[in-house]
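Trainee: What shape does this take:
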Amino acid sequence: MEKLKLQIYSIQTLCLRKKKYKFSLLIFLCSIIFFSKTSCSTLSFNFYGLSCPSAELMVKNTVRSASSMDPTIPGKLLRLLFHDCFVEGCDASILLEGNGTERSDPANKSLGGFSVIENAKRVLEIFCPFTVSCADIVALAARDAVEFAGGPNVQIPTGRKDGRISLITNVRPNIVDTSFTMDQMINIFTIKGLSLDDLVILSGAHTIGSAHCNAFSDRFRVDTNGNFTLIDPSLDKAYAIELTKQCPAGAATSTITVKNDPQTPQLFDNQYFKDLIQHKGLFQSDSVLFNDVRTKKRVVEFANDQDGFFRSWSQSFVRLSVLGVKSGEDGETDFSRVGSQSFVRLSMLGVKSGEDEEVGGIPWIMVIKRCNFFAKDIGFSEPITRTLAMSLICVVGARWENSSYVLGMCCWWEGTGHFENYILTDLFHIPSYPEIPYIVVLRLLSFQNGKFSYGYSSSPGKRSSMEDFYETRIDGVDGEVVGLFGVFDGHGGARAAEYVKHNLFSNLIRHPKFISDTKSAIADAYNHTDSEFLKSENNQHKDAGSTASTAILVGDRLLVANVGDSRAVICRGGTAIAVSRDHKPDQTDERQRIEDAGGFVMWAGTWRVGGVLAVSRAFGDRLLKQYVVADPEIQEEKVDGSLEFLILASDGLWDVVTNEEAVSMVKPIQDPEDAAKRLMQEAYQRGSADNITIVVVRFLGNQEGSSRGTSA
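Mentor: Next comes the predicted model:
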């Protein structure tokens, strides 16, 4: 097994001190890179295999975390790459701020996704300082954004260097304007060394993302009396009228945005080409692809063959990602650009003294206890004292909404090789609040003792809003490594589901009986979280609620708990088994409980509590709380050789896919994230009208290793 080599730092240089620096962290981090160890002038696959083996995984999980919070992120990251590569080549020059830079051009004012690149760079600088270029991060982030949105996984080479030149005057001659004719676009692509086929394929990027009204408003006109005139006859009139509703006359068309693809705006698919055939291309530069005889055939082909589009995209994307890459002196760092900037100071995790001694909010006694637990687990017999712990790398804890808890920890005893089988990868949920020290949240992985792997997929589906949330977490409680997984489907808005995501598992692992009486701890945590959410809702005028389907792994025990109609299904011995029950008001026992509490159930399109709510148990729902309880039903399963995998999903999946069908689809797919994506895409294609969120946990048994998210 390839070992991850960690550079040993003293604990004083582990995390960022709380400081109010008035400078761009992004500019600083992207300016001090690429010394002798990355001097190779050519690109290669696995370029960072020795210098930073987990680089691509760190970028991927930063993108995945950001995209889960904000579904517009994939489109922003993909557009960012286009605007970077087409000007000075793929060199991250688009990131540099200041008067006269590329970023200051009006065409780039609406670019987004910069915070994602910054977060990825911050993480990489902690574990692989002065190693990974910003140009590679931008390219990898765009690649991963496409995959997160449902597109193909593309392997791209790395080793790009960051450019020294970023000029506003270079922007307009090199980018494609939305009003361009076919000949104008061909000219730009030809100059870049790209083909006519690349032009059609890469235009498919418009299947995700959004655009400002002023990018297409000249294709139609609405006068002050409301009279509509279609200026561009290549645009479908009904679609144009719909656009006028989203971009009303007299509105600030430079601030209002419209989805590029009106059908599946957050899913990377071939719908863009179908839209072109229906004359629903948002831009003139889109419509011309179907209207021009030189490209029409390919548009039709891709509209009828999504797999063919994905195969072609994979090839064209690689060509895009290597446009004008810098090598040799062209990629040297210009230190004068940051010479007057303050430097990022790395410091201790807020160590306190006296009786309150702690590290990052974690008492020293807990730090030492955890270090000893992990040391003992791999056969390291020497007790770890506080003195020894000061010489360890201990990555602990994170502050999340004023709560401190240990999410994961790795201790590396200087001078020994005992901890080499534990590697730090798969970063997730990286908090970056300016008011607290920046602390990296880690999962502890062991490829030698892996017991399970997991993956997830989440999409708004055909809805314009997202009320689903999920949580996946590996933690340590009283010497036990535990896995916590949950799917939360909100109703009446996203407030309840988001609150449950952030608080349920934290409340659970703090419960004094979490290990000794896990079932009662789960029940208490559910009800406590519900009570606290209701208190936080006192000033809200609109009721909100959420389902929850959770799975807790403790040793060889799997405990599934749920309220509402999100569902948990396992595959045991090849058979699909529901391990949760959908809580519906028309079920005999649920109806009796509601009526005994003074409520009623009536038909209103479906059976509803009080004629309002279609589930009989949920978090929140203050006005119906007397009848709609948050008491979970809990089922325990033994994790043994017959247990293959678990599926947690919101009803966006279960409304259109049966338990047996879901298990059948997942069974041949070893990568749990690929399995979750497969289910999400199937639900969407079957016409699911709801948000779709899926978590798949695969139990490894005696299998070797895992691809992502493995826990010891």
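Trainee: From here on, just use CA atoms for contacts and neighbour counts.
Mentor: Fine.
Trainee: Longest helix in the protein, please.
Mentor: Among the segments of the chain that qualify as a helix by DSSP state H, the longest is helix 518-536.
Trainee: elements contacting it?
Mentor: Helices and strands touching helix 518-536, as assessed by 3 or more Cα pairs under 8 Å, 6 or more residues apart in numbering; DSSP states H and E, comprise helix 495-509, strand 619-620.
Trainee: deepest of these, which one?
Mentor: strand 619-620 (a mean of 31; mean count of other Cα atoms under 10 Å).
Trainee: Can you get me the centre-to-centre distance for it and its chain?
Mentor: 25 Å (Cα atoms, centre = their mean, to the nearest Å).
Trainee: Pull out the buried residues from the helix or strand just after it.
Mentor: Downstream of strand 619-620, the next assigned helix or strand under DSSP states H and E is strand 633-638. Buried residues in strand 633-638, defined by neighbour count with 16 or more other Cα atoms under 10 Å: E633, I634.
Trainee: Give me the residues contacting the helix or strand following strand 633-638.
Mentor: Once the chain leaves strand 633-638, the next helix or strand it forms, by DSSP H and E, is strand 643-649. If you take Cα atoms under 8 Å, 6 or more residues apart in numbering as the criterion, strand 643-649 is touched by 486-487, 549-550, 566-574, 692-700.
Trainee: Of those, which belong to strands?
Mentor: 486-487, 549-550, 567-572, 692-699 (DSSP state E).
Trainee: Tell me the buried residues within those residues.
Mentor: Buried positions within the ones in strands among the contacts of strand 643-649, assessed by neighbour count (16+ other Cα under 10 Å), are 486-487, 549-550, 567-572, 692-699.
Trainee: Helix, strand, or coil at V293?
Mentor: coil (DSSP: H, G, I helix; E, B strand; the rest coil).
Trainee: Could you pull out the helices in the stretch 151-300 of the chain for me?
Mentor: 182-191, 196-203, 237-246, 271-277, 284-291, 296-304 (DSSP state H, counting those that start in this stretch).
Trainee: which residues sit in contact with P74?
Mentor: S67, A142, A145, V146, F148, A149, I208, G209.
Trainee: Run the angle between the strand or helix carrying it and helix 182-191 for me.
Mentor: If you go by DSSP H and E, P74 is part of helix 73-88. Interaxial angle of helix 73-88 relative to helix 182-191 (axes from the mean of the first three to the mean of the last three Cα atoms, to 10 degrees): 70 degrees.
Trainee: so how far is L25 from V338?
Mentor: As judged by Cα to Cα, to the nearest Å, V338 and L25 stand 10 Å apart.
Trainee: One more sequence to fold, the one below, so I can look at both together:
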Amino acid sequence: MKVYTLMCLLLATLATMTQGQTRVGFYSTTCPRVETIVRNAVQTAVRADPTLAAGVLRIFFHDCFVNGCDGSVLLDGPSSEKTAPPNVPLRGFEVIDAAKSQLETACPGVVSCADIAALAARDAVVLAGGTSWQVPLGRRDGLVSQASDTVNLPGFNDPISVQIRKFADKNLNIQDLVTLVGGHTIGTGACVVFSYRLYNFNNTNQPDPDINPAFLPQLRALCPNGGDGSRRVALDTGSVTRFDNSFYANLRNGRGVLESDAKLWSDPTTRPIVQRFLGLSGLLGLTFNVEFGRSMVKMGNIELKTGSQGEIRRVCRATN
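Mentor: All right, here's what the predicted structure looks like:
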């Protein structure tokens, strides 16, 4: 009787552990071609438009920071997360849709949209020249998507203290913060979100002192005062579609485009980590590609919905 009771407790414990975790190879028997199908969909899209790599990566980040990695950012609706100002510029939803459509043919009702977003983000990084990592799977799709929930997203003008708090709220530390923001090594930002730094920073009628004076004319030429705020500018000058650590070199050289990015170098809390990525400090160096994969896996486990929670959507833009 005691042995039976112990076995029941052990099985219950294991079931609980499985309920709240993702794992590599989750679909190995139920949908063995899942990674190949998602990779092919991302590859087709990125080869046709290399800028989509950054878009697909951003989708996963914006998904995970709002109610966890549950595909809620993929849902359409008049007040869904997609409609919130930080998410309006997101691109690449059609890539997720294409992968989902193919997976519903190969193994209907099995693979979540949240897991597709996680795999697609990894594949986008690899196609941009980054290093691959294993993606634990087993997420379920959320049922709720509200624009009001996006206040948790890090902002383009957040001071480092606020960035640290927002990441800590998601169980991500300062190194995760500096590493994941390094995803800005690919992609662009609209003039409207940083041009205030060029002309009237903090109502001083002067540019942000964190901007290298030699870089300022280049940014002003791209974003004239009172010009087209929707014009987009590379966040990593000279490497907009290449996934590498040149982003950190640009921060060191005063060539950060977003205020929140530039602060990674000017703030003494985060500068040592940037230095480690550049091999500049006396501390052990960090390899960006390796650390990025680790932090992506960590971020991918934010507020999981697994087991019987949520659902497996038939299409990623709507609940069942």
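Trainee: Provide the TM-score value for the superposition.
Mentor: The TM-score (TM-score structural alignment, normalised by the length of the second structure) is 0.87; 294 aligned residues with a Cα RMSD of 2.2 Å.
Trainee: what does the helix or strand just after the helix holding P74 of the first structure correspond to over in the second structure?
Mentor: Following helix 73-88 of the first structure in sequence order, the next helix or strand is helix 114-127 (DSSP H and E). Matched against the second structure by TM-score structural alignment, helix 114-127 of the first structure falls on residues 93-106.
Trainee: Same check on stretch 212-220 of the first structure?
Mentor: Counting by TM-score structural alignment, stretch 212-220 of the first structure corresponds to residues 190-198.
Trainee: Buried residues in the matching stretch, which are they?
Mentor: Under 16+ other Cα under 10 Å, the buried positions of stretch 190-198 of the second structure are A190, C191, V193, F194, S195, Y196, R197, L198.
Trainee: And the helices of the stretch 151-300 of the first structure: which comes nearest A496 of the first structure?
Mentor: helix 237-246 (29.2 Å; Cα to Cα).
Trainee: Show me what that closest one is packed against.
Mentor: In terms of contacts (3+ Cα pairs under 8 Å, 6+ apart), helix 237-246 of the first structure is packed against strand 228-230.
Trainee: Flag every buried residue along the strand it packs on.
Mentor: For strand 228-230 of the first structure, by 16+ other Cα under 10 Å, it's L230.
Trainee: tell me what that strand is packed against?
Mentor: Strand 228-230 of the first structure makes packing contacts with strand 220-222, helix 237-246 when contacts are defined by 3+ Cα pairs under 8 Å, 6+ apart.
Trainee: what about the last one, how far off from the second structure?
Mentor: Looking back up the chat, that one is helix 237-246 of the first structure. Following superposition, helix 237-246 of the first structure is found to deviate from the second structure by 1.4 Å on average (mean Cα distance after the TM-score superposition for the first structure).
Trainee: Can you check which part of the second structure that helix sits on?
Mentor: Against the second structure, helix 237-246 of the first structure falls on residues 213-222 (TM-score structural alignment).
Trainee: what does stretch 143-153 of the first structure give?
Mentor: The alignment of stretch 143-153 of the first structure onto the second structure (TM-score structural alignment) covers residues 122-132.
Trainee: ditto for stretch 376-389 of the first structure
Mentor: Taking TM-score structural alignment, stretch 376-389 of the first structure hits no residues over in the second structure.
Trainee: now for the helices and strands packed on helix 518-536 of the first structure, which one comes closest to R160 of the first structure?
Mentor: helix 495-509 (37.5 Å).
Trainee: thinking in terms of the whole chain, how far from its middle is that closest one?
Mentor: Put simply, helix 495-509 of the first structure sits 18 Å off its chain's centre (Cα atoms, centre = their mean).
Trainee: now the angle from it to helix 518-536?
Mentor: Here helix 495-509 of the first structure runs at an angle of 140 degrees relative to helix 518-536 (the same axes, to 10 degrees).
Trainee: on contacts alone, who are the packing partners of helix 495-509 of the first structure?
Mentor: strand 468-477, strand 480-491, helix 518-536, strand 545-546, strand 619-620.
Trainee: can you list these in TSV and add distance to F374 of the first structure?
Mentor: TSV is the format used below for those (distance: least, Cα to Cα, whole Å):
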stretch	distance to F374 of the first structure
strand 468-477	10
strand 480-491	10
helix 518-536	22
strand 545-546	37
strand 619-620	36
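Trainee: of all those, which lies closest to R386 of the first structure?
Mentor: If you check each of those against R386 of the first structure by Cα to Cα, strand 468-477 wins as the nearest, at 19.7 Å.
Trainee: and the closest one, which stretch of the second structure?
Mentor: With TM-score structural alignment applied, strand 468-477 of the first structure matches no range in the second structure.
Trainee: Any idea which of the helices and strands packed on helix 518-536 of the first structure gets closest to W364 of the first structure?
Mentor: Among those, the nearest to W364 of the first structure by Cα to Cα is helix 495-509 (19.1 Å).
Trainee: so that closest one aligns onto which residues of the second structure?
Mentor: Going by TM-score structural alignment: helix 495-509 of the first structure matches no residues.
Trainee: try stretch 567-574 of the first structure
Mentor: Counting by TM-score structural alignment, stretch 567-574 of the first structure has no counterpart in the second structure.
Trainee: that older thread, with distance to Y456 of the first structure added, can I get the helices and strands packed on strand 228-230 of the first structure in CSV?
Mentor: Output for these, formatted as CSV (distance: least, Cα to Cα, whole Å):
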stretch, distance to Y456 of the first structure
strand 220-222, 42
helix 237-246, 33
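Trainee: Point out the most buried one among those.
Mentor: By mean count of other Cα under 10 Å, these have strand 220-222 as the most buried, with a mean of 17.
Trainee: counting contacts, what elements does it pack onto?
Mentor: Using 3+ Cα pairs under 8 Å, 6+ apart, strand 220-222 of the first structure sits against strand 228-230.
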